[in-house]
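J.: I need the structure of the sequence given here:
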Amino acid sequence: MNTFFKSILIATVVFFNTNTIYSQFQKEISVGIIQGTVYPTVNFDPIVTQEPILRYHGGLAIRYIAEPNVGIQAELTYSQRGWNEQSSSTGSFLKEVDYIELPLLTHIYVGKKSFRFFMQLGPKIRYAIQEKDKNTYLNSSSYQHINPIDNYFDYSLLGGLGIEIRTHKLGFVQIETRYDFGIGDMYSNRKSDYFARSSNQAILASINYFFPSFYVK
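T.: Here you go, the predicted model:
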């Protein structure tokens, strides 16, 4: 009998604690600025040996948190991608491809009012707005050196982890890292084409600022 009453008591405490959390929760809308750097590569098949490069990534974000610990975040970003080939004896080749990107992410967080740990995951579409080559190879015949990309539209899956420091008057500061896994290919990949695979891949790091939230009912 005592066990039964203990179970009822525990269930009651959990119920009221849950109700308290939900009663204190307020839906919020936040607008932010994303500024960071990207380490891009391209997954080529056949393999193309690449050297590290760092490029710029930044834009705007809007986040809507409708439930405790879960929300959605949409972004409009400008991202510089491409790849870098280096040879100490024959020259170098740098392909720069700049994109406008539209990620739509599920935002999951844990933490208190002043500090949160968060994870984001979702799809991204992008469109190439500029392409440049810097080629110092003499008489290069490599396919990627003499041909522009075929596909300006691209898409990928994006996942990230970060921390958020929150102040109600000054807004929120985030430090975040992401991995961008490209699904589409930059070059055509039919059986008759040279590349079977040429997908964008990237590691991104950013410091983001969100203005103080608007709370809604």
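
J.: CA only for contacts and neighbour counts going forward, please
T.: Noted.

J.: tell me, which helix in this protein spans the most residues?
T.: helix 2-24 (DSSP state H).

J.: could you point out which element follows that one?
T.: strand 27-45 (DSSP states H and E).

J.: Mind giving me the packing neighbours of that following strand?
T.: Other elements packing on strand 27-45 under the criterion 3 or more Cα pairs under 8 Å, 6 or more residues apart in numbering; DSSP states H and E are strand 55-67, strand 70-87, strand 197-210, strand 214-216.

J.: How about stretch 89-97, which residues are buried there?
T.: Using 16 or more other Cα atoms under 10 Å as the test for burial, stretch 89-97 gives 93-97.

J.: circling back to that earlier point, centre of the chain to the longest helix of the chain, how far?
T.: 39 Å (Cα atoms, centre = their mean, to the nearest Å).

J.: Sequence B follows; please return its structure for comparison with A:
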Amino acid sequence: MNRLYRTFLLLLVTLPSILHAQVGDHRNDLSVGFNGGYTMSNVGFSPNVPQSQLGGFTAGATIRYTCEKYFKSICAIVAEVNLTQMGWKESITDQDNNPVINAFSNEAEQYQRQLTYIQVPLMARLGWGRERKGFQAFFQLGPQLGFFLNDKVTTNFEYDNRNISDRVGVQQYAYQDTIEIQNKFDYGIAVGLGLEFSRPKLGHFLLEGRYYYGLGNVFKNTKSDPFGKSNNNCLMVKLTYLFDIMRTKNGKIK
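T.: Down below sits the predicted model:
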């Protein structure tokens, strides 16, 4: 995975020179704006911790530079700075897959931990369709960096009062509930697919589905640590608005 990550970084660094060497229609378009959306996330623990998706939000600023149209593909680089919520929501069940009832509260035990990050994705983008007026489909892919800010735990039981007898597997010890976030720096790969609608003087409106796969770990993963892997996974639906601050002067661009 680290080799794949380095390959994407190299691609993004060399993309402008590669595109300049191609025979295509030059573009010099710069657009900026803002984005927001809904996230559904979990953490890939090993050993596995049963989970459901944890909901959250993402919001931030977007900048896009379009450099060329090569055949029918519109080539661009997209960068964002986002405030994003990720984390995990545990499914605490017994060996029959029934909810574990806490002896003190007589309620099904619940635990979730929301992690807030500053995320900086940098993606190469390909689009197909209209640039100035109409619809354009797009695909984008690239590395993403994350910087942990804080976390928030929501639970309905005290750790020392958890129902150990009915829990199974790693949920009996629930190390993930007590360990502080140890790795403040996160990194991985982001991939998105979406549709853009553009209108002169109004700007660009984008709807995107995006997936982030973390290559780093939330917790340490040495032989003495309880988890060999604890990477972030996040699926998000995003809306973005962009307006042009620099645009290619070419009457043939549609």
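
J.: so the longest helix of the first structure versus strand 55-67, what angle?
T.: 120 degrees (axes from the mean of the first three to the mean of the last three Cα atoms, to 10 degrees).

J.: Any chance you could list what contacts helix 2-24 of the first structure?
T.: For helix 2-24 of the first structure, contacts defined as Cα atoms under 8 Å, 6 or more residues apart in numbering pick out Pro68.

J.: Including distance to Ile8 of the first structure and mean neighbour count, could the helices and strands packed on strand 27-45 of the first structure go into JSON lines?
T.: Shown next, in JSON lines, are those (distance: least, Cα to Cα, whole Å; neighbours: other Cα atoms under 10 Å):
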{"stretch": "strand 55-67", "distance to Ile8 of the first structure": "27", "mean neighbour count": "18"}
{"stretch": "strand 70-87", "distance to Ile8 of the first structure": "29", "mean neighbour count": "19"}
{"stretch": "strand 197-210", "distance to Ile8 of the first structure": "43", "mean neighbour count": "20"}
{"stretch": "strand 214-216", "distance to Ile8 of the first structure": "35", "mean neighbour count": "12"}
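
J.: Which of the ones you listed sits closest to Lys134 of the first structure?
T.: strand 70-87 (9.5 Å; Cα to Cα).

J.: helices and strands around the helix or strand just after the closest one, which ones?
T.: Using DSSP H and E, the next helix or strand after strand 70-87 of the first structure towards the C-terminus is strand 91-111. Judged by 3+ Cα pairs under 8 Å, 6+ apart, strand 91-111 of the first structure is in contact with strand 70-87, strand 115-135.

J.: what would those strands look like in a markdown table with distance to Asn147 of the first structure?
T.: What follows is those, written out as a markdown table (distance: least, Cα to Cα, whole Å):
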| stretch | distance to Asn147 of the first structure |
| --- | --- |
| strand 70-87 | 14 |
| strand 115-135 | 10 |
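
J.: Could you point out which of those strands sits nearest Ala196 of the first structure?
T.: strand 70-87 (17.3 Å).

J.: Run the chain-centre distance for that closest one.
T.: For strand 70-87 of the first structure, the distance to the chain centre is 7 Å (Cα atoms, centre = their mean).
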